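Visitor: With the input below, show me the fold.
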Amino acid sequence: MSSQSESVQLSVTALTAEVAALFADAGLSSAGAQRIAGALIEAEQQGLKSHGLMHAPVYLERMRKGSVSTHDRAEMVSDHGAVAVLDARHMLGHLAAEQAMALAIEKASRFGIGAVAVRHGFHFGAAGRYVAQAAQAGMVGIAMSNTRPLMPAPGGAEAVVGNNPIAIAIPTADEPMVVVDVAMSEGALGRIRHHHQRGEPIPGNWAVTAEGLPTTSAADAIKGLLLPTGGPKGFALAMAIDMACGLLSGGAVGSEINALYGDTSKPNDCAFLFLALNPQAFGADDLPQRARAQREHIRKARRAPNTAAIRTPGEMKWRTAATQQETVQIDRSTLTALRACAIPIDTLAVSHGGERP
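Guide: Alright, predicted model coming up:
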């Protein structure tokens, strides 16, 4: 965890405006810049630093090199009742994902279910953001994405599938909603990069070196292979997610996807799949109330010794965000990288502090 000396407290309003200015300067529309800034800072507010502002510099670098486009709307490829396919045209993944889930929600309100696949995508941050979008509309949401290969098959010695995330959200009658957001490795690459950025070791079960040797070095892990959670089970899920996203969308799969931090002149080219399920179409109008009751039943279950509390999926993000509505703690290393991006346009909250003691 960041100590006070390793992080600074910034105004959310000022930081959002200045991060948006960075993206607008890179050619994104004003509305699109506000949306991506809000998405990245929301991750910081939720404590998801590995999905937040640490990625802004590479996003901006890619936009300037042209491997991420300045589009803020994906194009419709096909639209058949409850199902649609979008072409993100290599735009910022957060914007394409928001649009796709909004379309899935709209279709679910008409047909009971909505399914939207997206091709030519780009890193979209935390998948939980988009299923929460569905749950806030009263829908059950499912989201997944493929990524470039990072994990070997059981018994293999080369990466063949990505650390592909899947998220599911269940609407509840009150907060916190149930939001499951998991990738298929023991430790997500974004978390490993965050450890590397801070000069911290990683747990020994997260990755192996390029030679297949155990490691606690974040730098060696980035060059090596991630280990699937649950062994063959995690690998199998990652493989299924890769195929569902890439093949249904007509997009890339496996080694056709490029690394986020690799050759930044090449499009990332990942693919997404979003589903929204309307409880009313299932005759489950009371789903939010029943979901709340089940959530509370689980939270009040008998605890093991020395356990402070039982938390349900998504609860810690919700609690953390509740404490960072007006100001947010940002790692100094992230702030340094943002300041380097901000130098050409002299943004205030980033370049000149915007810091709260």
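Visitor: Could you use CA atoms for every contact and neighbour count after this?
Guide: Noted.
Visitor: How about the contacts made by L248?
Guide: L248 sits next to A117 when contact means C-alpha atoms under 8 Å, 6 or more residues apart in numbering.
Visitor: Please, where are all the strands along the stretch 201-350 of the chain?
Guide: 207-208, 225-226, 270-277, 327-331 (DSSP state E, counting those that start in this stretch).
Visitor: Pick the most buried one from these.
Guide: Neighbour counts (mean count of other C-alpha atoms under 10 Å) averaged over each of those peak at strand 270-277, with a mean of 30.
Visitor: could you say what helices and strands it packs with?
Guide: helix 93-111, strand 113-121, strand 140-145, helix 232-249 (3 or more C-alpha pairs under 8 Å, 6 or more residues apart in numbering; DSSP states H and E).
Visitor: All the helices of the stretch 51-200 of the chain, in order from the start?
Guide: Remark: helices assigned in the stretch 51-200 of the chain by DSSP state H, counting those that start in this stretch are 56-65, 93-111, 128-136, 189-198.
Visitor: Please point out which parts of the second one sit buried.
Guide: It stands for helix 93-111. 93-109 (16 or more other C-alpha atoms under 10 Å).
Visitor: That helix versus strand 140-145: what angle between them?
Guide: Angle of helix 93-111 versus strand 140-145, following axes from the mean of the first three to the mean of the last three C-alpha atoms, to 10 degrees, is 140 degrees.
Visitor: Quick one: distance of helix 93-111 to the chain centre.
Guide: Here the centre of mass of C-alpha atoms in helix 93-111, compared against the chain's by C-alpha atoms, centre = their mean, to the nearest Å, lies 16 Å away.
Visitor: What are the contacting residues of it?
Guide: 32, 35-36, 39, 72-74, 81-83, 86, 88, 113-118, 121-125, 130-131, 133-134, 137, 139, 272, 274-278, 281.
Visitor: If any of those residues are buried, give me the ChimeraX selection for them.
Guide: In ChimeraX syntax, the buried subset of these is picked out as below (16+ other C-alpha under 10 Å):
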select :32,35,36,39,72,73,74,82,83,86,88,113,114,115,116,117,118,121,122,123,124,125,130,131,133,134,137,139,272,274,275,276,277,278
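Visitor: related to what we said a few turns ago, S185 is nearest to which of the strands of the stretch 201-350 of the chain?
Guide: Comparison of these against S185 by C-alpha to C-alpha identifies strand 225-226 as nearest, at 6.3 Å.
Visitor: structure for this one too, so we can compare:
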Amino acid sequence: MTTQDSGIKSEGFIYVFPDSALIFVESILGAYGVPTENAAVIAKCLIEADLRGVDTHGINRIPSYLARIREGVLDPKASPELFQITPVVAQIDGHNSFGFLSAYVGMARAIEMAREFGIGMVSVKNSNHFGMAASFVLQAIEADMMSLVFTNSSPALPVWGSAEKLMGVSPIACGAPAGKTKAFVLDMAPSVAARGKIYKALRRGEKIPVDWALDGEGRPTEDPESALKGVMLPIGGPKGSGLAIMMDVFSGVLSGSAFAGHVTSPHDASGSPAHVGHFIVAIKPDLFMGLEAFKERMDYLYQRVVGSAKREGVERVFYPGEIEDLCREERVRSGVPFVVEEVEGLNREAEKVGVEGLRVEVKTDR
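Guide: Prediction:
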């Protein structure tokens, strides 16, 4: 096993460790004028996504964000501004800053309100893509809070019965703390697969499952490039479509941000500011019983779920968020896997601003 400089080529995967990734992301964002404290929040969220196996929302997103900065459609120096509406409701104007910042500040304020009043709700407008929604659910869990995290996003999904891209593949996320077992963390898109998985397949030259998307002619496709020209398929037909519309209602309509197909894609550097909206709620779990009693009940729920009878061919029943937790444990030890092309793409971005590239490991024992 050898540690080498970035740009190295090897068969299989290259591995990047969290500390190296944090330094890389914070340095490259700083070179674009992102304030130090803001860069730290963004880097933590991106790397947490990679550690949890949500590679579609990790540091490979950096090139698309930087392209939007260079074209003047994302403001690297901006910070969100918070307005208190009622004792339990606040609004944030993201001022076209990174979405991670608005969601982080929003959840922090929601938690503060929930501690005092039992619940806190924050609506966010004029934001951008905020990465893995679970980042902010985990932020609430660390504070012993339940949470809901919604966002809307750029058109990728047709409403049921239509062939037109109108709704976003917008995640719905929620969570609750537990005691001795795993916390409940649900983070899911209303589509069969997140759109980022198609971009990941395109980067890696891989095919996609035929039930993920339709091409521009409305035909099922295994080709990620053709899929990006077409539409994503909703989970459960009209049910997934309904969830996507719900995300637009709570995140876009309510906040005063863009909605109904008018959010700009984070992959579009030639467009306008994204005007993404978010909706964030924190709930104090010991409103009706003691916190320890609540956690004991959550532990019991966990044990009932993972201990339920397995159907044929299933080795283990997992709780929502558990697979990601196990992935994180492994990747903290062994590093996050990237293909050569992904590392080289990130390092080309570093070269543009004179920042040191990613430190990587080639593991000959794999």
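Visitor: re the thing from before, with distance to M316 of the first structure added, can I get the helices and strands packed on strand 270-277 of the first structure in a markdown table?
Guide: Listed next are those as a markdown table, based on distance: least, C-alpha to C-alpha, whole Å:
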| stretch | distance to M316 of the first structure |
| --- | --- |
| helix 93-111 | 22 |
| strand 113-121 | 29 |
| strand 140-145 | 19 |
| helix 232-249 | 24 |
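Visitor: looking at these, which is closest to G47 of the first structure?
Guide: Here helix 93-111 is closest among those (C-alpha to C-alpha), at 17.6 Å.
Visitor: counterpart of that closest one in the second structure, which residues?
Guide: Here helix 93-111 of the first structure aligns to the second structure at residues 99-117, judged by TM-score structural alignment.
Visitor: Ok, stretch 142-152 of the first structure next?
Guide: Stretch 142-152 of the first structure maps onto residues 148-158 of the second structure, going by TM-score structural alignment.
Visitor: and the matching stretch, how far out from the chain's middle?
Guide: Using C-alpha atoms, centre = their mean, the offset of stretch 148-158 of the second structure from its chain centre is 12 Å.
Visitor: Tell me where the stretch 251-357 of the first structure has helices.
Guide: With DSSP H, counting those that start in this stretch as the criterion, the stretch 251-357 of the first structure has helices spanning 287-299, 315-322, 332-342, 348-351.
Visitor: Please identify the most buried of those helices.
Guide: helix 348-351 (a mean of 21).
Visitor: which secondary structure elements does that helix contact?
Guide: helix 12-25, helix 332-342.
Visitor: out of those, nearest to V58 of the first structure?
Guide: helix 332-342 (9.9 Å).
Visitor: The closest one corresponds to what range in the second structure?
Guide: With TM-score structural alignment as the criterion, helix 332-342 of the first structure aligns to 340-350.
Visitor: Give me the neighbour count for V314 of the second structure.
Guide: Close neighbours of V314 of the second structure, defined as other C-alpha atoms under 10 Å, add up to 8.
Visitor: Please say which position in the first structure it maps to.
Guide: For V314 of the second structure, the aligned position in the first structure is T307, judged by TM-score structural alignment.
Visitor: Same question for Y199 of the second structure.
Guide: Using TM-score structural alignment, the partner of Y199 of the second structure in the first structure is R193.
Visitor: ok, that match - contacts?
Guide: By C-alpha under 8 Å, 6+ apart, the contact set of R193 of the first structure is 50, 218, 222.
Visitor: Just the buried subset of the residues you listed, please.
Guide: Of the contacts of R193 of the first structure, these count as buried by 16+ other C-alpha under 10 Å: 50, 218, 222.
Visitor: quick check, nearest of these to Y59 of the first structure?
Guide: For those, the nearest to Y59 of the first structure is S50 (14.1 Å; C-alpha to C-alpha).
Visitor: Which residue in the second structure occupies the aligned position of that closest one?
Guide: Match for S50 of the first structure (TM-score structural alignment): T56.
Visitor: quick one on the thing from earlier: mean per-residue distance, the match of helix 93-111 of the first structure to the first structure?
Guide: Compared with the first structure after the fit, stretch 99-117 of the second structure shows a mean deviation of 0.8 Å (mean C-alpha distance after the TM-score superposition for the first structure).
Visitor: What about S334 of the second structure, how many residues nearby?
Guide: For S334 of the second structure, using other C-alpha under 10 Å, the count is 14.
Visitor: who touches the residue most central in space within the first structure in this structure?
Guide: Nearest residue to the geometric centre of the first structure (C-alpha atoms, centre = their mean): A126, 1.6 Å. For A126 of the first structure, the contact set (C-alpha under 8 Å, 6+ apart) comprises 43, 51, 181.
Visitor: I'd like those residues written out as a markdown table, with neighbour count and distance to G246 of the first structure added.
Guide: A markdown table is the format used below for the contacts of A126 of the first structure (neighbours: other C-alpha atoms under 10 Å; distance: C-alpha to C-alpha, whole Å):
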| residue | neighbour count | distance to G246 of the first structure |
| --- | --- | --- |
| A43 | 20 | 26 |
| H51 | 26 | 22 |
| D181 | 20 | 20 |
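Visitor: Just name the closest of these to A210 of the first structure, please.
Guide: After measuring the contacts of A126 of the first structure against A210 of the first structure - C-alpha to C-alpha - the closest member comes out as H51, at 24.4 Å.
Visitor: Hmm, the closest one is touching G190, no?
Guide: Yes. Under the criterion of C-alpha atoms under 8 Å, H51 of the first structure makes contact with G190 at 6.5 Å.
Visitor: hang on, the earlier thing: what is the nearest of the buried ones among the contacts of R193 of the first structure to R302 of the first structure?
Guide: S50 (32.5 Å).
Visitor: Identify the residues contacting that closest one.
Guide: 190-191, 193-194.
Visitor: I'd like to know how far it sits from G212 of the first structure.
Guide: 25 Å (C-alpha to C-alpha, to the nearest Å).
Visitor: With A74 of the first structure instead?
Guide: 40 Å.
Visitor: cool, A26 of the first structure as well?
Guide: 40 Å.
Visitor: for H94 of the first structure, same thing?
Guide: Taking C-alpha to C-alpha, one finds H94 of the first structure at 34 Å from G212 of the first structure.
Visitor: how about a markdown table for the helices and strands packed on helix 348-351 of the first structure, with distance to L60 of the first structure added?
Guide: Listed next are these as a markdown table, based on distance: least, C-alpha to C-alpha, whole Å:
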| stretch | distance to L60 of the first structure |
| --- | --- |
| helix 12-25 | 7 |
| helix 332-342 | 8 |
